[in-house]
Each structure stands twice: as C-alpha cells, then as structure tokens.
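Peer 1: Here is a sequence with its predicted model. Questions after.
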Amino acid sequence: MPHRSRLAGFIIDCQTDDLDAAASFWSQALGVTIADPHAGDDTVEYQQFGDTRDDLHIEVQKVDHPSRVHLDIEADDIDAEATRLETLGARKIAFVKRWWVMEAPTGQRFCVVRMKHPERGTPAKQWD
C-alpha cells in the first residue's frame, strides 16, 4: 500500500525528577526556545522546542528508563511504515497509544508516529 514517511525529529528521554531543568539545559544547549512546556498528556510529560531548523520536531520527555535520545519517523500510515521497516530488519516492540515503538537490527529504539504537518518541513518520501 502506498504511503509517505520522513524523519519527524528527536526525543530527548530524560530520567529526571526535574523536567523543567532538563528542558532548560537542552533549550540553551541547542539554541532553541521552549515552545510548549506542557506538551504531554495526563500520563506523559513532554516539553516541546520551537525555532528548530526545517520545523524538525524536538522535545524533552520525562521517562523511567535510562536517559537516551531516540528518533521518530512520521508516516501517513503508521502500520504500513512499521511493516516496511520490518522488511528491512526492524522489529515491533509495542504499540503505545498512537504509535509503534520499534527496534532497529542494531538495537536502537525508535518510534513510528502519525504525520502531523505534511505541508511543512522536508517533503515526505513516497513508498509503494
């Protein structure tokens, strides 16, 4: 099934009790603003950055696992994209709320999320 996907951005996973301090550090380190300090929902805490190059989505997320950085791939059909990535050797780890957590053949975790603004940023790649 044809679908489109592209790199959405990076999520900075922080195992911390002070997400404000973590977001402040990364905002200053990357030279970007905190666009939405309450970007999460009732179960997850995020702070989203603004002023990013090419509208790249970058946010800080409070997590229980060790701190790391992971990337998100956005697609207009997340199931088709997850299947495409499985054919390349990735594996599905879990479906969480609205996205797939995947693992690359080399062990890195990443997520496949719904495309939010297809008209902005780098054009998505069409897959057949």
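Peer 2: Nice, thanks for sending it over. Note that the structure is a prediction, hence the values are computed from the model and not measured. Residues are numbered from 1 along each chain as shown.
Peer 1: C-alpha only now, for contacts and for neighbours.
Peer 2: Will do.
Peer 1: all helices in this protein, in order from the N-terminus.
Peer 2: 19-30, 78-87 (DSSP state H).
Peer 1: Ok, which of those comes nearest Ala94?
Peer 2: helix 78-87 (11.0 Å; Cα to Cα).
Peer 1: List of residues touching the closest one?
Peer 2: Residues outside helix 78-87 that contact it (Cα atoms under 8 Å, 6 or more residues apart in numbering): 1, 3, 5, 75, 91-92, 99-100, 102, 112-114.
Peer 1: Compare the residues you listed and tell me which is most surrounded.
Peer 2: When neighbours are counted by other Cα atoms under 10 Å, Val112 leads the contacts of helix 78-87 with 27 neighbours.
Peer 1: can you give me the strands in this protein?
Peer 2: 3-14, 33-36, 46-50, 57-62, 68-75, 91-96, 99-103, 109-114, 125-127 (DSSP state E).
Peer 1: Could you find the closest non-adjacent residue to Leu19?
Peer 2: Lys62 (6.2 Å; Cα to Cα, 6 or more residues apart in numbering).
Peer 1: rewinding a little: format the contacts of helix 78-87 as TSV; extra columns: distance to Asp13.
Peer 2: Shown next, in TSV, are those (distance: Cα to Cα, whole Å):
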residue	distance to Asp13
Met1	33
His3	28
Ser5	23
Ala75	21
Arg91	21
Lys92	19
Trp99	16
Trp100	16
Met102	16
Val112	16
Val113	16
Arg114	19
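Peer 1: A further structure is provided below for comparison with the first:
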Amino acid sequence: MTHRSRLAGFIIDSQIDDLPAASAFWSQALGLKVVSADDGGLGIYDKFEEGPGGLHIEVQKVSHPSRVHLDIEADDVEAEAARLEKLGAKRIECVRGRWWVMEAPTGHRFCIVPMDEGSARGEANAWD
C-alpha cells in the first residue's frame, strides 16, 4: 500500500534547565518567534513560527547530550518506519503511541511523526 512522507523540520534538543532561555537564544539566532511556549503542556517543548519552506522548528528540553534531530512526517507512521528499517534504520522508541524515534545507520537520531496535511512544506514523496 502506498504511503507518503517528507521532511517536516528539525528539533533543537537542549540539555538545559531553563527552556525559556534556550528558546530565547534560538529565537534570536534564527529570527523566528516562539508561538507556543510549553507546547503540549509538558514543560519540554517551545514551538517556533513556521521556518523557511514551512519547516516545523522546536526547542526540546532533554536529558541526553544536546543535538539537533530531524523530523520526517508520514501519513502512515508504521509504513514509513518499516520502509526506513529496510534501508538500515532501527527503531529506538515509540513515543506516546504516536511517533517513532529512529536511528539511521550513520548513528543520527530522527523521528517519524504524523503528517501535517495543512503545512506549506510542499508535496510529499509517495512510497510503495
């Protein structure tokens, strides 16, 4: 069965105690406003306005070392995870039953998240 996916954006994983300070820095560095402080009410995400090309960008408070990770959005998260496993990626963790943290063969972590059909990110790739 065919499914679709595309680059959704990136998450700035930050091993910090002060999420608002981290978000203030990245807001100024990127020239983007925080539009949803404490997005989701968990105290770990600050969401920015859409980036270039409609990219989704957040600062995320994490316990692991700071890094940047990509999000790939898919209209069928399970099918996309299976497709990427065939390419050599491995599943690390299913988060809240909604998305997968994956690891590429290169060691980079990324997430597969549900598709935002209303974004301005352009056409998604179709996969069999």
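Peer 2: Done, it's in. Values in this document were obtained by computation on a predicted structure and should not be read as measured data.
Peer 1: who's in contact with Gln15 of structure 2?
Peer 2: Neighbouring residues of Gln15 of structure 2 by Cα under 8 Å, 6+ apart: 61-66.
Peer 1: what's the distance between it and Leu70 of structure 2?
Peer 2: Using Cα to Cα, to the nearest Å, we find Gln15 of structure 2 at a distance of 17 Å from Leu70 of structure 2.
Peer 1: Next, work out how far apart the nearest residue to Gly9 of structure 1 once chain neighbours are set aside and Ile73 of structure 1 are.
Peer 2: Counting by Cα to Cα, 6+ apart, the nearest residue to Gly9 of structure 1 once its immediate chain neighbours are dropped is His57, at 4.4 Å. Distance, His57 of structure 1 to Ile73 of structure 1, by Cα to Cα: 10 Å.
Peer 1: overlap in contacts of the two?
Peer 2: Joint contacts of His57 of structure 1 and Ile73 (Cα under 8 Å, 6+ apart) are 8-9.
Peer 1: closest to Ser24 of structure 1 among the contacts of helix 78-87 of structure 1?
Peer 2: Using Cα to Cα, Val113 comes nearest to Ser24 of structure 1 of the contacts of helix 78-87 of structure 1, at 25.3 Å.
Peer 1: Now do the same for that closest one: its match in structure 2.
Peer 2: Superposed on structure 2 with TM-score structural alignment, Val113 of structure 1 falls opposite Val113.
Peer 1: what's near enough to touch its match?
Peer 2: Applying Cα under 8 Å, 6+ apart, one finds that Val113 of structure 2 lies in contact with 71-74, 77, 98-100.
Peer 1: Nearest to Tyr45 of structure 2 among those residues?
Peer 2: Within these, proximity to Tyr45 of structure 2 (Cα to Cα) peaks at Asp71, which comes in at 14.3 Å.
Peer 1: Tell me how many other residues crowd that closest one.
Peer 2: Quick note: Asp71 of structure 2 (other Cα under 10 Å) scores 24 neighbours.
Peer 1: Same question for Lys125 of structure 1.
Peer 2: Lys125 of structure 1 has 12 neighbouring residues, counting by other Cα under 10 Å.
Peer 1: looking at it, it is touching Pro2, isn't it?
Peer 2: No: Lys125 of structure 1 is beyond contact range of Pro2, at 10.4 Å (criterion: Cα atoms under 8 Å).
Peer 1: how far away is Gly98 of structure 1 from Ala21 of structure 1?
Peer 2: Rather than Gly, residue 98 of structure 1 is Arg. Shown here: Arg98 of structure 1 relative to Ala21 of structure 1, a distance of 28 Å by Cα to Cα.
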